[in-house]
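Next comes the sequence, and after it the predicted model I'd like to discuss.
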Amino acid sequence: MKIKETPLKDCYIIEPTIFEDDRGYFFEKYNEKRFEELTGLNGHFVQDNISKSSYGVIRGIHLQKGEHAQAKLVSCLEGRVWDVAVDLRKDSPTFGKWFGIELTAENKTQLYVPRGFGHGFSVLSETAVFAYKCDNFYDKESEAGVLYSDSYLNIDWGIPEQDAVLSEKDQILPGFNKE
């Protein structure tokens, strides 16, 4: 496993070491001890979520606030997505900045999104299966988010605007608050 820093504080790219032969491949998807050694962060996850979406779907920008805030370790199990993390921690030197990376079933790369970040992705392939490991349990009352098309953040979702497919909830999220 290789850990790479992103331009955002505490947000990491995780690349597995893949062992391939004529039978297929093997890789360690996650190792809590190794993750903590390489990042210095707590990597204890308590909930796994899976979503399947079709081309053009944008899910996000979502987060949980307060005592139910979640760090996420995300990956694409099938297809291709453009994954986006947004630093929403007001005391962070990278507050209001975003980072995007293509996660695919082929590259098996993961992104660690810390607590206090917004997270979203767009589907670049016909369909995609996306996995989230979360370090805290979901709590509906703690849901929050930022509008995917916020002009200040100016996120490139990797798909034409006319192809974007959003839930009603995601279409009415508030804009980014710089204060």
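Alright, I've got the coordinates.

Only C-alpha atoms from now on, for both contacts and neighbour counts.
Will do.

which strands and helices sit next to the helix or strand encompassing Ala128?
Assignment of secondary structure by DSSP states H and E places Ala128 within strand 127-134. On a contact count with 3 or more Cα pairs under 8 Å, 6 or more residues apart in numbering; DSSP states H and E, strand 127-134 meets strand 47-54, strand 72-78, strand 80-87.

Can you tell me, leaving aside adjacent residues, what's nearest to Leu38?
Counting by Cα to Cα, 6 or more residues apart in numbering, Ile3 is the residue found nearest to Leu38 once chain neighbours are left out, at 6.8 Å.

show me the contacts for the one you found.
Residues touching Ile3, when contacts are defined by Cα atoms under 8 Å, 6 or more residues apart in numbering, comprise Tyr12, Ile13, Ile14, Glu15, Leu38, Thr39.

Against that first model, consider the following:
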Amino acid sequence: MRHRRQDVVDRALLVLDGYGLADLTVRRLARELGVQPSALYHHVRSKQELLALVAEELLRRGPRRPRTGGWHDRLRTVCADLRDALLAYRDGAEVVAAAQAFGLGATGPVAELEEVLRAAGAPEELARVGAATCVHYVLGHVGEEQLHLQAGSAGAIDADPRQTSTFALGVDLVVDGIATRLPDPVAAPAGVSPA
């Protein structure tokens, strides 16, 4: 059976979710698809390209709430959507962080946050650094959440899944910090992030 590139990416997400990033290899993926590893190189040239495709698909499948309200509300919504997309797959934060760190893509949330901040009047550097700070916060927070869940389920720690999250408060702190640096500071009312 011939597979399309989308079939490969879909199966890669299943492997990621079932076994984690460490087991997402071209060899394992080929075995899951019932083909030789060399057959996959028609669709993906390397593990890095596979990682990029998986990261982009993971983000594409994430929620997309309406971007309404002021800049601060839109920023919170983008962060919440990114968090939900990452939490939907095992090691989601690690996959997207790796794709971004290696320059392989997964930059949609950064670009959207930059656009929100530019529209709020942020100069270019503040828009760029503010967007990156938001994404780094989300990746770090979700990475820690996922690590806690995995360590608990593996018995490495004696802890139940956390019932509450400080995510929304952390996003609010970042938003408040950005607001103080805008050329014409506009109060960014603290609110509950949609998460």
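Structure's in. What do you need? Only a predicted model underlies this, so the values are computations on that prediction, with no experimental measurement involved.

Quick TM-score on the pair, please.
Between these two chains, after superposing, the TM-score reads 0.29 (TM-score structural alignment, normalised by the length of structure 1); 92 aligned residues with a Cα RMSD of 5.5 Å.

And the longest helix along structure 1, what's buried?
Counting by DSSP state H, the longest helix found in structure 1 is helix 32-39. Within helix 32-39 of structure 1, the residues that qualify as buried by neighbour count (16 or more other Cα atoms under 10 Å) are Phe35.

Gly120 of structure 1 is in contact with Val81, isn't it?
No: applying Cα atoms under 8 Å, one finds Gly120 of structure 1 not in contact with Val81, separated by 9.9 Å.

So for these two, which sits in the more crowded spot?
Ranked by neighbour count (other Cα atoms under 10 Å), Gly120 of structure 1 and Val81 place Val81 first, with 31 against 21.

Check the gap between the residue lying closest to the more buried one once chain neighbours are set aside and Lys52 of structure 1 for me.
The shortest distance from Val81 of structure 1 to any non-neighbouring residue, by Cα to Cα, 6+ apart, is to Val123 (4.5 Å). Look at Val123 of structure 1 and Lys52 of structure 1: by Cα to Cα, to the nearest Å, they are 10 Å apart.

ok, now Lys169 of structure 1?
18 Å.

out of these two, which sits in the more crowded spot?
Here Lys169 of structure 1 and Lys52 are compared on neighbour count by other Cα under 10 Å; more neighbours surround Lys52, at 15 against 11.

From Tyr132 of structure 1, how far out is that one?
In this structure, Lys52 of structure 1 lies at 12 Å from Tyr132 of structure 1, with Cα to Cα as the measure.

which neighbours do the two share?
Between them, Lys52 of structure 1 and Tyr132 share no contacting residue under Cα under 8 Å, 6+ apart.

and the angle from the strand or helix carrying Leu63 of structure 1 to strand 72-78?
When elements are defined using DSSP H and E, Leu63 of structure 1 is found to belong to strand 58-64. Inter-element angle recorded for strand 58-64 of structure 1 and strand 72-78: 160 degrees (by axes from the mean of the first three to the mean of the last three Cα atoms, to 10 degrees).
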